[in-house]
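Q: Make a model of this:
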Amino acid sequence: MSLPDCASFSTTSEYDGEDEDDYFGEFYEHMCCDSLKSHHSQYCEESKLITNMHLLVTVGVLILCECAKSVVKKNDINFLPEAAVCILVGAFCGSIAHVTPGSGIEDMSFDEDLFLSVLLPPIIFEAAISVSKPQFRRRRGAIFMLAVVGTVLSSFTTGLMVHFMSKASSATTIPMLDSLIFGSLISSIDPVAILSVLSSLNLNQKDMIFILVFGESLLNDGVAITLFQSLVERGAWGPNGGITMSTDELFGAVADFLIVGFGSIGVGLASGILALIYFWMFQNILHPVMEVGSFLLWALIPYYISDGVEWSGIVAIVCMGFFMDMYIASTGEASPPATPKEQTKDVRRTPVLQKDFALRQTPMSTVAESNHYTNFGFEDEPTVPSTDLCDEPCGRGRSLLSLNLRKLLSGTERVRLSSEADKHVRFVAHLTSALSENAIFSYLGLFLYSSTYEWDPTLMLISIVACILSRALMVIMV
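A: As a prediction, this is how the structure comes out:
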């Protein structure tokens, strides 16, 4: 919105061919410009999403969430899952903000980009590297049936129930495609409550029910969101505000769903192969801190690539997490420790590491006197960078010409993070995931007091009944 040129307001007027001073015009010129600027700043300029006050409130709510979760865990309140605790904390903070003058809840609204680009990737990636790969492979048939066929079946079943039940009731009739879109959204479930109950029964990933729920919840997010995007993009807004779709467009949406799904899988696998080559080139060279940072940064690459081309970032980062956990991160398999002779051989095989090797043979007192590099949180001996990376091509002696990708993918030649890096990778991934989940669930409680939220008991009851029946039907049929 561009402002008009205030100079267009003339300060003089012509009267009988003569220019006379117009003092009212001079006064009105400034008043008009100030009014336009005020209107522009109020209605046309976006307010800052992140301010010091927003950050202060966010940090305070996250601390309250952790305190409440600790109290619940200490008192063995098993019927109250962690997600519900965070929602209650958000509702409590929202009630305080609702009765406090001058504290608008709408100013703390969630930004869509913040949720999809910042908070969601750590949650999905942490779940992907946490699931037991042997148990997942063992139950892969049932998991894929529940995650793909079951989610699609649940989405359409929920949508059909919502449409016909709302049509038969006294509530507003929800159009067919609107109901299908709602079904695709609600079919993406969060398993935190179920897994917490199963854990209280001393079940773990070795038990079939646990791995089925965990694996299905890991994959159904990507399926549900991909289905939702395909339906919305193929639909057109009708005259009554609903979304209409022809038969050809419906088949086109199915084709888009398949293209997005397999395309996202391809992006995840391709990014995983590039990450494998990267860690192969710099194996035994990167400091554990840099290994952790590189591992987490590589995990985000397929997510943003897929989102950039309007594919599913969730499916891509799940594939990336599986690939990196199997080929790069240590999977917990016991491997025989290397002998001192083998360690010496591994260190000496690269000429540029000879200086570091000689430094490690010197007494620690001598190293401590001159060392000014600190290993934050790691137990390795202090090391001093010896040679610039530019001195040796392709990662200090490892050339791409000697790369045998077939051996890497078959497992003949293995690439692994150091034990310290692997331990801290999982810790950092779990930390970021926990903070993101706390922020999301607490906002759900805060959202209850938003003016954009309208209560309709009839439609809420219809939605709950449709969700329960569709999930039961999915379990029976699949």
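
Q: use CA for all of it now, contacts and neighbours both
A: Will do.

Q: hey, where'd the helices end up in the stretch 1-150 of the chain?
A: 23-43, 52-74, 82-99, 112-114, 120-130, 133-138, 140-144 (DSSP state H, counting those that start in this stretch).

Q: Can you say which of the ones you listed is nearest to Leu198?
A: helix 82-99 (13.6 Å; Cα to Cα).

Q: What is that closest one packed up against?
A: If you count contacts as 3 or more Cα pairs under 8 Å, 6 or more residues apart in numbering; DSSP states H and E, helix 82-99 packs onto helix 52-74, helix 192-200, helix 419-447.

Q: right, so of those helices, which gets closest to Met31?
A: Set against Met31 and scored by Cα to Cα, the helices and strands packed on helix 82-99 come closest in helix 52-74, at 32.8 Å.

Q: buried ones in the closest one?
A: Using 16 or more other Cα atoms under 10 Å as the test for burial, helix 52-74 gives 58, 61-62, 64-66, 68-69, 72.

Q: okay, the angle between that helix and helix 82-99?
A: Counting by axes from the mean of the first three to the mean of the last three Cα atoms, to 10 degrees, helix 52-74 lies at 140 degrees to helix 82-99.

Q: centre of the chain versus helix 52-74, how much separation?
A: On the basis of Cα atoms, centre = their mean, to the nearest Å, helix 52-74 sits 20 Å off its chain's mean C-alpha point.

Q: show me the contacts for Glu82.
A: 69, 192-193 (Cα atoms under 8 Å, 6 or more residues apart in numbering).

Q: Identify the residues contacting Gly272.
A: Here Gly272 is in contact with 320, 323-324 (Cα under 8 Å, 6+ apart).

Q: So which bits of the helix ranked longest in the chain are buried?
A: For the chain, the helix with the greatest residue count under DSSP state H is helix 247-281. Residues 249, 253-254, 256-257, 260-273, 275-281 are the ones in helix 247-281 that count as buried (16+ other Cα under 10 Å).

Q: How much space separates Cys394 from Glu126?
A: 30 Å (Cα to Cα, to the nearest Å).

Q: Between those two, tell me which one has more neighbours.
A: Neighbours were tallied for Cys394 and for Glu126 using other Cα atoms under 10 Å; the higher tally belongs to Glu126 (23 against 15).

Q: number of nearby residues for the closest residue to Leu250 other than its chain neighbours?
A: Spatial nearest neighbour of Leu250, chain neighbours left out: Arg234 (7.4 Å); criterion: Cα to Cα, 6 or more residues apart in numbering. Arg234 has 19 neighbouring residues, counting by other Cα under 10 Å.

Q: if I look at Arg234, how far off is Ile265?
A: For Arg234, the distance to Ile265 (Cα to Cα) stands at 22 Å.

Q: how far out from the middle of the chain is stretch 247-264?
A: 23 Å.

Q: Name the surrounding residues that touch that stretch.
A: 223, 226-227, 230-231, 234-235, 306, 311-313, 315-316.

Q: this one as well, want them side by side:
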Amino acid sequence: MFRPNMFFLLLLPPIIFESGYSLHKGNFFQNIGSITLFAVIGTAISAFIVGGGIYFLGQADVIYKMTMTDSFAFGSLISAVDPVATIAIFNALNVDPVLNMLVFGESILNDAVSIVLTNTAEGFFSRSDNSMVTGWETFLQALGYFLKMFFGSAALGTLTGLISALFLKHFDLRKTPSLEFGMMIIFAYLPYGLAEGIKLSGIMSILFAGIVMSHYTHHNLSPVTQILMQQTLRTVAFMCETCVFAFLGLSIFSFPHNFEISFVIWCIVLVLLGRAVNIFPLSFLLNFFRDHKITPKMMFIMWFSGLRGAIPYALSLHLGLEPIEKRQLIGTTTIIIVLFTILLLGGRYHATHPHHGH
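A: Next up is the predicted model:
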């Protein structure tokens, strides 16, 4: 059985850490403003459109009725663009580096954003017994919680990375590569465990630890360990990605489904709509400030490459909704949307660009 905790603790960290460690830093930090805007504001827009749409359609008796909390929690979790799927497809295609950076950066940050939003929705709405305190108070509280998660996690990861650089600079372990490598692995996993322990986002902190460690710590390693580190990370990340997709496939058969065609179709429409309302206006806005413009073709690819993957699925299992049929409905719908975006959009994308790649 696919357990969300196993996914969040074992399979996700190596993938995220590796993508931070092998990140093209110049590109990432040149585009950090755009990436953050898409990841934070964009994901929030998408979550509101999907969540609001589901809530109002439910109220109008068009689809299964859900409370405000559940609608927004679902909207938040389904808005996570998956880095695993995106990395896998983009790496095979050699797309424009700036486009790659925008989508990839967004997909990594917005996992964290989506997880935080989902937790926020669950925490806030349920605490106020489905009667909103006052819109603004709740909103500001949620914003505060969100900023704490976002920046707290990033700071924790950065700090761990810097400590690892200092440690390996002052303790000369170059004679014993295995010990050196062991320390690197420990430092890599440390921010994840710490962040999760103090209720921050492990994903965010391990990403930033990866970025900082590849920039500073990597150069304090012996040549043997440098190569060993890169190759091991690649291998492990690749294996974890494969496991994630295998699990997704197997999970289709692992629990009783509750399939409602109207719910699924409306969700897919809302997901595509939410992604469009997030990408096109924000790109248009950003072009006023960017030297390297986001072309309409790039916008279209970004809208298209909103692949959903294992994270929405793991989050949907994490929600623990009551009653049981509602949980099954959400689980089933999430799996269908994940398969729809990966197979149809990803596959179609592959079909339209067949001759790129390695």
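
Q: Columns distance to Ser451 of the first structure and secondary structure on top of the contacts of Gly272 of the first structure, output as a markdown table?
A: Output for the contacts of Gly272 of the first structure, formatted as a markdown table (distance: Cα to Cα, whole Å; DSSP: H, G, I helix; E, B strand; the rest coil):
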| residue | distance to Ser451 of the first structure | secondary structure |
| --- | --- | --- |
| Met320 | 39 | helix |
| Phe323 | 44 | helix |
| Met324 | 44 | helix |
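
Q: most neighbours, which of those?
A: Met320 leads the contacts of Gly272 of the first structure on contacts (other Cα under 10 Å) with 31 neighbours.

Q: Quick one: residues contacting the equivalent of that one over in the second structure.
A: Superposed on the second structure with TM-score structural alignment, Met320 of the first structure falls opposite Ala209. When contacts are counted by Cα under 8 Å, 6+ apart, Ala209 of the second structure touches 17, 20, 157-161, 188, 191.

Q: Can you report how many residues lie near Ser38 of the first structure?
A: By other Cα under 10 Å, 12 other residues sit near Ser38 of the first structure.

Q: After alignment, which residue of the first structure pairs with Ile78 of the second structure?
A: Per TM-score structural alignment, Ile78 of the second structure is aligned with Ile186.

Q: I meant to write Ile336 of the second structure there.
A: Using TM-score structural alignment, Ile336 of the second structure pairs with nothing in the first structure.

Q: Please give me every residue in contact with Ile336 of the second structure.
A: Val264.

Q: do that again at 10 Å, thanks
A: Counting by Cα atoms under 10 Å, 6 or more residues apart in numbering, Ile336 of the second structure makes contact with 252, 259, 264-265, 268, 313, 330, 342.

Q: Format the contacts of stretch 247-264 of the first structure as a markdown table; extra columns: distance to Phe182 of the first structure and secondary structure.
A: Output for those, formatted as a markdown table (distance: Cα to Cα, whole Å; three-state DSSP):
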| residue | distance to Phe182 of the first structure | secondary structure |
| --- | --- | --- |
| Val223 | 14 | helix |
| Thr226 | 13 | helix |
| Leu227 | 11 | helix |
| Ser230 | 13 | helix |
| Leu231 | 10 | helix |
| Arg234 | 15 | helix |
| Gly235 | 14 | coil |
| Ser306 | 23 | helix |
| Trp311 | 20 | coil |
| Ser312 | 18 | coil |
| Gly313 | 20 | helix |
| Val315 | 20 | helix |
| Ala316 | 24 | helix |
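
Q: Pick the one among the residues you listed closest to Asn52 of the first structure.
A: Closest to Asn52 of the first structure, out of all of the contacts of stretch 247-264 of the first structure and judged by Cα to Cα, is Gly313, at 30.3 Å.

Q: Surely the closest one touches Leu300?
A: Yes. Using Cα atoms under 10 Å, Gly313 of the first structure is in contact with Leu300, at 9.1 Å.

Q: In the second structure, what stretch matches stretch 63-79 of the first structure?
A: So stretch 63-79 of the first structure sits over no part of the second structure, by TM-score structural alignment.

Q: Then stretch 290-297 of the first structure?
A: Against the second structure, stretch 290-297 of the first structure falls on residues 179-186 (TM-score structural alignment).

Q: Please identify the buried residues of that stretch?
A: In stretch 179-186 of the second structure, counting by 16+ other Cα under 10 Å, buried: 180-181, 184.

Q: Can you give me the distance of Glu18 of the first structure to Thr12 of the first structure?
A: Distance check for Glu18 of the first structure against Thr12 of the first structure: by Cα to Cα, it reads 10 Å.

Q: For the helices of the stretch 1-150 of the first structure, give me JSON lines that also has distance to Ala434 of the first structure.
A: Formatted as JSON lines, the helices of the stretch 1-150 of the first structure follow (distance: least, Cα to Cα, whole Å):
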{"stretch": "helix 23-43", "distance to Ala434 of the first structure": "37"}
{"stretch": "helix 52-74", "distance to Ala434 of the first structure": "10"}
{"stretch": "helix 82-99", "distance to Ala434 of the first structure": "10"}
{"stretch": "helix 112-114", "distance to Ala434 of the first structure": "16"}
{"stretch": "helix 120-130", "distance to Ala434 of the first structure": "8"}
{"stretch": "helix 133-138", "distance to Ala434 of the first structure": "22"}
{"stretch": "helix 140-144", "distance to Ala434 of the first structure": "24"}
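
Q: Helix or strand for the aligned residue in the first structure for Val269 of the second structure, just tell me which one.
A: Correspondence of Val269 of the second structure to the first structure, assessed by TM-score structural alignment: Val465. Assessed by DSSP states H and E, Val465 of the first structure sits inside helix 457-477.

Q: what about Glu18 and Thr12 of the first structure, which has more around it?
A: Neighbour totals were compared for Glu18 of the first structure and Thr12, and Thr12 leads with 15 against 8 (other Cα under 10 Å).

Q: The more buried one contacts Tyr23, correct?
A: Yes. In this structure, Thr12 of the first structure is within contact of Tyr23 by Cα under 10 Å, at 8.2 Å.

Q: Tell me the spacing between the closest residue to Val315 of the first structure other than its chain neighbours and Thr158 of the first structure.
A: The shortest distance from Val315 of the first structure to any non-neighbouring residue, by Cα to Cα, 6+ apart, is to Gly222 (5.1 Å). As judged by Cα to Cα, Gly222 of the first structure and Thr158 of the first structure stand 18 Å apart.
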